[in-house]
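**Student:** Curious how this folds, go ahead:
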Amino acid sequence: MRHVLVLGGTTEGRALAAELVPAGHRVTSSLAGRVARPRLPAGEVRIGGFGGPAGLADWLRAEDVDAVVDATHPFAAGISRNAALAAADTDVPLLVLRRPGFTRVEGDRWLPVPSLAAAADLVPRHGERVFLTTGRQSVAAFAHLDGLHFVARSVDPPEPPLPPSFEVLLDRGPFTVEGEEALLRRHRIDVVVTKDSGGAATAAKLTAARELRLPVIIVERPPVPEGVPVVPDVPGALRWLEQLR
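**Tutor:** The predicted structure is shown next:
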């Protein structure tokens, strides 16, 4: 039996825990605690940070962790960086389980940008009504924009600062193309702003935007820490863990 630390409350993290626990492994899934009612994975669960890379390294030693799988959200760059530093400090093998990004197809009107700040700079050039799906902690990047109306969707309510003209839709995917098209029409959306998070649960908005010929400002992913192996799916993570024997 191995002790595997799975970082992140993503769909991939839950699926990996669901494979490892019945196989007899001890699995601890670490959730950031940013969602009020997270979907809990199989096995043990801890919520909250470790206290930076040094705190995580101490926890890995104290709990006799055999391997770490970073299955956090593709934009959780801080914990990914901390995990890489802690794994290097403790010689615990580390893998990044990262779903592929969205795939651009003919007809998409994507406007890639490197950051939320760059997205905020670009938004006013593409209309007055904005559908914002960058996560509740990202809304503050758009709070200074006057003259625009933002419709933001998130699992939990965003915290201030918020744009002057703002409404929130509390919802959790998966979403359908038909539902997303209806939402974009109902709110008379001119431009969509999102992150390249990948995954099927939220991809429908991109198809809907393509069908309606709407521009999509898409924030590019931060890079994975250098030297850390990456797999795109749970079977790849299981093969990596098997090879550690």
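**Student:** rest of the way, CA atoms for contacts and neighbours
**Tutor:** Noted.
**Student:** if I look at the residue most central in space within the chain, how far off is Val105?
**Tutor:** Nearest to the mean C-alpha position of the chain, counting by Cα atoms, centre = their mean, stands His73 at 2.9 Å. As for His73, its distance to Val105 is 23 Å (criterion: Cα to Cα, to the nearest Å).
**Student:** now Ala86
**Tutor:** Ala86 is 39 Å from Val105, by Cα to Cα.
**Student:** Would you mind telling me which of those two has the busier surroundings?
**Tutor:** Set Ala86 next to Val105 and count neighbours by other Cα atoms under 10 Å: Ala86 wins out with 23 against 10.
**Student:** Identify each buried residue in stretch 200-215, please.
**Tutor:** Residues of stretch 200-215 classed as buried: Thr202, Ala203, Ala204, Lys205, Leu206, Thr207, Ala208, Ala209, Arg210, Leu214, Pro215 (neighbour count, 16 or more other Cα atoms under 10 Å).
**Student:** what does stretch 50-67 give?
**Tutor:** Here stretch 50-67 shows Phe50, Pro53, Ala54, Leu56, Ala57, Asp58, Leu60, Val65, Asp66, Ala67 as buried, counting by 16+ other Cα under 10 Å.
**Student:** Distance to Ala15 and secondary structure added to those residues, as a markdown table?
**Tutor:** Supplementary listing: the buried residues of stretch 50-67 in a markdown table, determined by distance: Cα to Cα, whole Å; DSSP: H, G, I helix; E, B strand; the rest coil:
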| residue | distance to Ala15 | secondary structure |
| --- | --- | --- |
| Phe50 | 23 | coil |
| Pro53 | 26 | helix |
| Ala54 | 28 | helix |
| Leu56 | 23 | helix |
| Ala57 | 25 | helix |
| Asp58 | 27 | helix |
| Leu60 | 22 | helix |
| Val65 | 20 | coil |
| Asp66 | 19 | coil |
| Ala67 | 17 | strand |
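**Student:** now these in a markdown table, with distance to Phe175?
**Tutor:** Output for the buried residues of stretch 50-67, formatted as a markdown table (distance: Cα to Cα, whole Å):
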| residue | distance to Phe175 |
| --- | --- |
| Phe50 | 33 |
| Pro53 | 36 |
| Ala54 | 39 |
| Leu56 | 35 |
| Ala57 | 38 |
| Asp58 | 40 |
| Leu60 | 37 |
| Val65 | 37 |
| Asp66 | 37 |
| Ala67 | 34 |
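**Student:** One more, please, to line up against the first structure:
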Amino acid sequence: MTVLLLAGTGEAKRIAWALTDTGINVIASLAGATRSPEPLPIPTRTGGFGGEDGFRAYLEDQNISAVLDATHPFADQITNRTARICAELGLPYAQLVRPPWIAETGDDWTIIDVPEDAAAYIPANAVVFLATGRQTLTQYANLEGRRVLCRLIDPPTAPFPFEGGEFVLGRPPFSPRSEAQLFKALGVTHIVVKNAGGDGGRAKLDAARALKIPVLLLKRPEMPSATPLSNVQEAVAWVMSLGTRQ
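**Tutor:** Sure thing, here's the model as predicted:
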């Protein structure tokens, strides 16, 4: 049995470690968004599959028995494609779905449906910390004129796509204290973030609460129907259960 683990998250890393000594052959796949990701303890491929036909061919060529999707909650294109092709091929497919963040006392959150909605809540003189990833920057082009800060793990290979923007380098993990120090140093007045859930990105929200910074929280995209797994333990148990289905 060979399981394909669609990785790129902290949960995927923990799943990979948990499955190393189980006797199950697991192959991880990384999209390649980060130039120097931390190595995983299992065989790992990096990069795209070459579209739907390429992904279908990979599953068949590698004799993949099942697919565990532990990608980012906003990787909806990858997830939708994977669910559809696994259904076509009759492969077991499960998705790790982090519980979304829920506002707590003291949070100043506004939920937005699409990136373009953020500008309506951010004044012209604002300093915006845009924590949605460099791939999304063009979707926030209507923030032009404001000071917009986007954090990257790797140095940028292209200039900011619109006037007023600049990149800030930083590699996780981050703590609420370090995030608060950064926001104060940069004079951040507003934060835009995807509702990714999980512990990894929570620090910026805790810092925003402490500093009373308004947050624009982007709603998650719709995902396909799949076997839902809410944590690493459930994901590992699902993989282990596959052996009883053979």
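**Student:** ok so, going back, out of the buried residues of stretch 200-215 of the first structure, which comes closest to Glu19 of the first structure?
**Tutor:** Thr202 (23.9 Å; Cα to Cα).
**Student:** Quick check: that closest one vs Thr194 of the first structure, distance?
**Tutor:** Distance from Thr202 of the first structure to Thr194 of the first structure, by Cα to Cα: 10 Å.
**Student:** Name the residues contacting each of these two.
**Tutor:** Contact criterion Cα atoms under 8 Å, 6 or more residues apart in numbering; residues shared by Thr202 of the first structure and Thr194: none found.
**Student:** thinking again about what came up before, and the buried residues of stretch 50-67 of the first structure, which is closest to Pro160 of the first structure?
**Tutor:** Phe50 (25.8 Å).
**Student:** So for that closest one, what's the nearest residue that isn't a sequence neighbour?
**Tutor:** Spatial nearest neighbour of Phe50 of the first structure, chain neighbours left out: Leu56 (5.1 Å); criterion: Cα to Cα, 6 or more residues apart in numbering.
**Student:** I'd assumed Ala83 was in contact with the one you found.
**Tutor:** Yes: Leu56 of the first structure is in contact with Ala83 according to Cα atoms under 8 Å; the separation is 7.3 Å.
**Student:** and the next element down the chain from the longest helix that the first structure contains?
**Tutor:** Secondary structure of the first structure per DSSP state H: the longest helix is helix 77-90. Remark: after helix 77-90 of the first structure, the chain's next helix or strand is strand 94-97, criterion DSSP states H and E.
**Student:** With the second structure overlaid, report how far that next one is off on average.
**Tutor:** For strand 94-97 of the first structure, the mean deviation from the second structure after alignment is 0.5 Å (mean Cα distance after the TM-score superposition for the first structure).
**Student:** I'd like to know which elements that strand is packed against.
**Tutor:** If contacts are counted by 3 or more Cα pairs under 8 Å, 6 or more residues apart in numbering; DSSP states H and E, strand 94-97 of the first structure sits against strand 67-70, helix 77-90, strand 230-231, helix 234-243.
**Student:** With distance to Val151 of the first structure added, can I get these in a markdown table?
**Tutor:** Below are these laid out as a markdown table (distance: least, Cα to Cα, whole Å):
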| stretch | distance to Val151 of the first structure |
| --- | --- |
| strand 67-70 | 31 |
| helix 77-90 | 26 |
| strand 230-231 | 34 |
| helix 234-243 | 34 |
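**Student:** most neighbours per residue, which of the ones you listed?
**Tutor:** For those, the largest average neighbour count (mean count of other Cα atoms under 10 Å) is found in strand 67-70, namely a mean of 24.
**Student:** got the contact list for it?
**Tutor:** 2-8, 80, 83, 87, 92-97, 237, 241.
**Student:** again, only this time at 7 Å
**Tutor:** Residues outside strand 67-70 of the first structure that contact it (Cα atoms under 7 Å, 6 or more residues apart in numbering): 3-8, 80, 92-97.
**Student:** Hmm, Gly187 and Val128 of the second structure touching each other?
**Tutor:** No: contact criterion Cα atoms under 7 Å: Val128 of the second structure and Gly187 do not qualify, at 9.0 Å.
**Student:** Settle it for me: which of these two has more neighbours?
**Tutor:** Legend: neighbour count by other Cα under 10 Å for Val128 of the second structure and Gly187, higher for Val128 (24 against 13).
**Student:** ok, back up a step: so which of the buried residues of stretch 200-215 of the first structure are in helices?
**Tutor:** Reading helices off those with DSSP H, I get Ala204, Lys205, Leu206, Thr207, Ala208, Ala209, Arg210.
**Student:** if we take the residues you listed, which one ends up nearest to Ala182 of the first structure?
**Tutor:** Ala208 (8.8 Å).
**Student:** what about the closest residue in space to Pro74 of the first structure that isn't next to it in sequence, how many neighbours?
**Tutor:** In space, and not counting its chain neighbours, Pro74 of the first structure is closest to Ser197: 5.9 Å by Cα to Cα, 6+ apart. Ser197 of the first structure has 21 neighbours, counted by other Cα under 10 Å.
**Student:** just Gly43 of the first structure next, same as before
**Tutor:** For Gly43 of the first structure, using other Cα under 10 Å, the count is 16.
**Student:** again, but for Arg37 of the first structure
**Tutor:** Neighbours of Arg37 of the first structure using other Cα under 10 Å come to 9.
**Student:** do the same with the one 5 residues further on
**Tutor:** Using other Cα under 10 Å, Ala42 of the first structure has 19 other residues around it.
**Student:** contacting residues for it?
**Tutor:** Listed by Cα under 7 Å, 6+ apart, the contact partners of Ala42 of the first structure are Ala17, Ala18, Val21.
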